[in-house]
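Asker: build me a model from this:
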Amino acid sequence: MKTKRAKRNVILIAAAAAILGPTVPLTATASTPVTPKPLEWAKCEGSGLDPRQECATVHVPMDYSDPGGKKIGIAVSRIPSEKPTVRRGALLLIAGGPGGGSLDEISGKGQKLPQEVRNAYDLIGFDPRGVGRSAPVSCGLDSGDLVRSKYFPWPAPDGSVTESMVTARRVADACERNGGELMRHISSADNARDIDRIRAALGERKLSAWGLSYGSYVGAVYGQLFPHRTDRFVLDSNLDGNGDRVHGQVGRALWAGFEAGVEDVFPEFAKWASAPGEYHLADTAAEVRPLFLRLAARLDREPIPWPGANTAELNGNVLRQAMVDAFYDPEGFPALAQLILAAQKGTVPPAPEPPPEALMQNALAVTHATTCNDSEWPESSAQYQKEVDQSRAKYPLTAGMPRNATACAAWPYPLKQDPVRITDRGPSTILLVQNKRDPAAPLSGARNLRAALGKRAVMVTVDSTGHDAYLGNGNACGDRTVTRYLATGERPARDTYCGGASGRTP
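Answerer: Alright, predicted model coming up:
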């Protein structure tokens, strides 16, 4: 059954087809050669940056179906190659999110790159459209909707999605009221087109990239839209680029991945938490899971006041969200164990410091716009309730959250185009690096992306836990494999597995 939004799309597409054609114009516009103005590099704003980092602005169409219309500025940064005599080209860092930027990451994460990589490339960062210093947007959300356990769509303790649907409508209304015209034009495909404008402005015939998490998906989309402009592409902590097998929708797949991802990581946490020591939760790993589920259910019934916390109380969903957050990096295990131990006694640890509100407003506006504009979402509360009930039964740790309604259930803007389908058409320039146990980008989703790319890609699976594999929570074998590819172009002949100890431990 088509949603109301889909029915609106039929009318809009029919009206536009006579002038634009159904899908060709956006692709053709993206592929049309652009002669950019030379970039005007200047010292970057901000503190703690590498003194070599410089910044510029690339002007791009706000709406790629109207390339002669209004322009927005995309903030771009650069640290030149440290050995110009061996310089190969430009390496773009594509941040996760949606809602994250890499403008200053070239002075942070970029400086962790091995010397041979920093010699081979100019390091390039950017804030995607709507983010940071690239025409930032905000929905002006109520402070309560900024709480992490609220914008992650956790159902009510009994599994009801009624309040989630109310929140979805409130957030979508705020985005429509306060977000401005750009909110209609923030999507993964638009991000990929902006990247190609950045490539052209840099004067590069081809571009190399390191895309992390959501950035891996943007990198895959770029490789699909502009396959012959890819040099060496590393996609790290990969999302299922064509949507989960239940829905086939990219936006929903981003959330759905938490089901398998959390299940993949929990046994590692349980094993760690059953070892003797300060954070000992149980005598055996098998006891940790029921302990956690019982505690979450108790907190659903009897929340504990939490003075100073933006949640005001420690309830079951706050505990579940703390679990998800801790699983991104094994170094978060102790904080989760501390929270569990305190809650068992009816107490709470010191309240965590929330991120700055302006940063949250910006990041959430871009998150909502990207996931809602990327693909169709159901509008029926009955549909969400059915899927949440099924998810809660199969994946009790995540309690239905990955299948619940977000603002996309009430998103006011019609879908402009179908999601970009990732295929095996194009040159073989991609290396996927993927941790075996990743809470947000599970191995199962990465394997789906790998299968879709066919001979265009090779995947290295790393026997490690956490999100962010290369130079993060991976291991030395995986790091060497990625570094070798970026520095020399040498890539494994076939998919490979990197066993051994994790790169980081609690």
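Asker: make it CA atoms for all contacts and neighbour counts henceforth
Answerer: Noted.
Asker: return the list of helices and strands in contact with the helix or strand harbouring Phe266.
Answerer: Using DSSP states H and E, the element containing Phe266 is helix 250-273. On a contact count with 3 or more Cα pairs under 8 Å, 6 or more residues apart in numbering; DSSP states H and E, helix 250-273 meets helix 288-301, helix 357-374, strand 430-437, helix 443-453.
Asker: for comparison, sequence B:
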Amino acid sequence: MPRTTRIAALAAAGMLAALALPVAEGATTSTAPSTTADHTARLDRYYSQHPAWHRCDADDPATYQCATITVPLDYAHPSGRTLRLRISRIRTSTPGKRHGVLLSNPGGPGDQGLADPLQLKDALAKTVLQRYDLIGFDPRGLGASSPLHCGLTRNETDSTEPYRPYRATTFAKDTARARDIAAKCTTRNGSRLLPYINTRNTARDMDVIRGILGERKLSYIGWSYGTYLGAVYTQLFPRRSDRMVLDSAVDPNRFGRGTVLAMAAGAEPAFEDWSQLVARRDHTYHLGDTPAKVRAGFWQLVARADRTPLLYEGDDLDHQGRSLNGADIRSWMRWSFAAEPYRAARDIVTLRTSHPTDQSARPDTSPADPANDNAVGLNWAITCADNTASWPRDPARYRRDAHREKAGHPIYGDFAANITPCAFWPRGAEPATRVDNTAAALVIQNQWDPQTPLSSGRAMHRALHGSRLVYIHGGRGHTVYALPGAPACVTRTVDAYLTDGHLPKADLTCNS
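Answerer: Sure thing, here's the model as predicted:
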């Protein structure tokens, strides 16, 4: 799930350490690297690289440096093919105060992280910057790091909604579309690349970065999907995990289909909360003076748009001039209810007075922009293959599940349960990661997060037994720390943890 509120909004978007064992500590996987001396020696060459740092771009500050390193395509066979990984840094630590490096991942899977140091330099407190050099990277298969491409069309990379609503009349087309996306990605990448694009290998790449930088341990900030990546790192490399901040967390033991179904479950309480907020401001929006009336009015609007799509003529540029049916409105508002509740109310007022339209947008079958093709293909590769067993292979199962989920979670249930390319995706090269360890992480979670709901944040907290949960009562939207408007309580707590390494004595509740 992408971190849609990017940190970019804040800025505008060695030698092998003798202590570094080159195999995952405690890794349990059928393709995990062996621990033989020969195998270790073959991995040593990756950990002992000396990156050639240089200015990333002529338009960037000279302090923002980039380098390219190599990592094994398959860590089980490190003498085989390699991938090129692009990494970046800004040295901000102060001599005498330096603690180490702070690596980050903005989410996705599919969000590039190479520019994170630029954005974090302007977002983090001075006390934190004094402790760390900021490190960014584009994960394998993405951006500047040996990107995969699937040859998708613009319609197949529609970033406004990767999941389709279930309709009996379109299910056959949805199934064919899902099968076609999987076939394109498989044909283009096949056994050459696709099986090795997974979170476990990205976590192993992170440890290579740690070793190359000469660090004994790795500190890390991850948002959204980045929380899962961080949790997998703690599972594979527990003794090398240092200060870990996991903001807006995924349930690490339900990654895959369970992640999407959690979004549907989380949309319902956010809708209830939104209807209460709007009812209290009936004098402004006139959408109903009780929560029940507000909700009834919303469903009447959805039914009307399903009969005849409505032309959106408001000021939201993402939807301006679009013809919206009821499913479009449900998908859009699932996010807005929690992230921008009063903006959602204004947009619904606009839609209620919008003109019906008979516009029917035809699928755009022209080639997708290469960057979009890469991001969407990478997203499916990890979402589908990290936990292959979570995705049924029988299309009929999706039909049944969509009926059930829509009945239980009317806002988004049929989107979450409908068929996706994962039904036809090649099985992953490794089993799903079971996260269950004592990592001393700090988990940050809004009450009304529409993307990674509160239940997911609590599940991450349970999986990391040494963690502390910072719960934002009344918090809305997705992602918190280092963003404008973050509660002072959250900022103070995370800054203190990154600065001195001490977790709060107990779980903490902050007010929004």
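Asker: hang on, the earlier thing: now do the helix holding Phe266 of the first structure against strand 430-437, angle only.
Answerer: 40 degrees (axes from the mean of the first three to the mean of the last three Cα atoms, to 10 degrees).
Asker: helix 250-273 of the first structure vs helix 357-374, what angle?
Answerer: Angle of helix 250-273 of the first structure versus helix 357-374, following the same axes, to 10 degrees, is 120 degrees.
Asker: name the stretch among the helices and strands packed on helix 250-273 of the first structure that sits most buried.
Answerer: Comparing these by mean neighbour count (mean count of other Cα atoms under 10 Å), strand 430-437 ranks first with a mean of 28.
Asker: quick one: contacts for the residue sitting furthest away from the middle of the second structure?
Answerer: Residue farthest from the centre of the second structure, counting by Cα atoms, centre = their mean, is His283 at 37.8 Å. By Cα atoms under 8 Å, 6 or more residues apart in numbering, the contact set of His283 of the second structure is empty.
Asker: and the one helix or strand it maps to against the first structure, how far off on average?
Answerer: Assigned by DSSP H and E, His283 of the second structure belongs to helix 282-285. Once the two models are superposed, helix 282-285 of the second structure sits on average 5.7 Å from its counterpart in the first structure (mean Cα distance after the TM-score superposition for the first structure).
Asker: just checking, Thr509 of the second structure touches His473?
Answerer: Yes: with contacts counted by Cα atoms under 8 Å, Thr509 of the second structure reaches His473, the gap being 6.6 Å.
Asker: tell me which stretches of the stretch 51-200 of the second structure form helices.
Answerer: Under the criterion DSSP state H, counting those that start in this stretch, the stretch 51-200 of the second structure contains helices at 116-123, 126-129, 171-193, 199-212.
Asker: state the span of the first structure onto which the second one is aligned.
Answerer: Matched against the first structure by TM-score structural alignment, helix 126-129 of the second structure falls on residues 115-118.
Asker: helices along the stretch 351-500 of the second structure, start to end?
Answerer: 370-385, 395-408, 413-417, 454-463, 488-500.
Asker: circling back to that earlier point, looking at the helices of the stretch 51-200 of the second structure, which is closest to Leu287 of the second structure?
Answerer: helix 171-193 (33.7 Å; Cα to Cα).
Asker: in the closest one, which residues are buried?
Answerer: 171, 174-175, 177-186, 193 (16 or more other Cα atoms under 10 Å).
Asker: got the helices and strands packed on helix 250-273 of the first structure as TSV, with distance to Val250 of the first structure columns?
Answerer: Formatted as TSV, those follow (distance: least, Cα to Cα, whole Å):
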stretch	distance to Val250 of the first structure
helix 288-301	30
helix 357-374	7
strand 430-437	18
helix 443-453	11
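Asker: residues in contact with whatever residue of the second structure lines up with Ala393 of the first structure?
Answerer: Structural alignment (TM-score structural alignment) places Ala393 of the first structure against Ala407 in the second structure. Ala407 of the second structure sits next to Gly413 when contact means Cα under 8 Å, 6+ apart.
Asker: between the helices and strands packed on helix 250-273 of the first structure, which gets nearest to Val420 of the first structure?
Answerer: Val420 of the first structure lies closest to helix 357-374 among these, at 8.8 Å (Cα to Cα).
Asker: distance of Ala441 of the first structure relative to Ala192 of the first structure?
Answerer: From Ala441 of the first structure over to Ala192 of the first structure the distance is 20 Å, taken as Cα to Cα, to the nearest Å.
Asker: quick check: which of the helices and strands packed on helix 250-273 of the first structure is nearest to Arg133 of the first structure?
Answerer: helix 357-374 (10.6 Å).
Asker: residues in the second structure aligned with the closest one?
Answerer: Under TM-score structural alignment, the match for helix 357-374 of the first structure is residues 369-386.
Asker: quick one: Glu105 of the first structure from Cys498 of the first structure, how far?
Answerer: Glu105 of the first structure is 27 Å from Cys498 of the first structure, by Cα to Cα.
Asker: need the nearest residue in space to the residue nearest to the spatial centre of the first structure, chain neighbours excluded.
Answerer: Closest to where the C-alpha atoms of the first structure average out (Cα atoms, centre = their mean) is Tyr214, at 3.0 Å. Nearest residue to Tyr214 of the first structure, sequence neighbours excluded (Cα to Cα, 6 or more residues apart in numbering): Gly96, at 4.5 Å.
Asker: next: Pro61 of the second structure.
Answerer: Pro61 of the second structure's closest residue in space is Arg55 (Cα to Cα, 6+ apart), at 7.6 Å.
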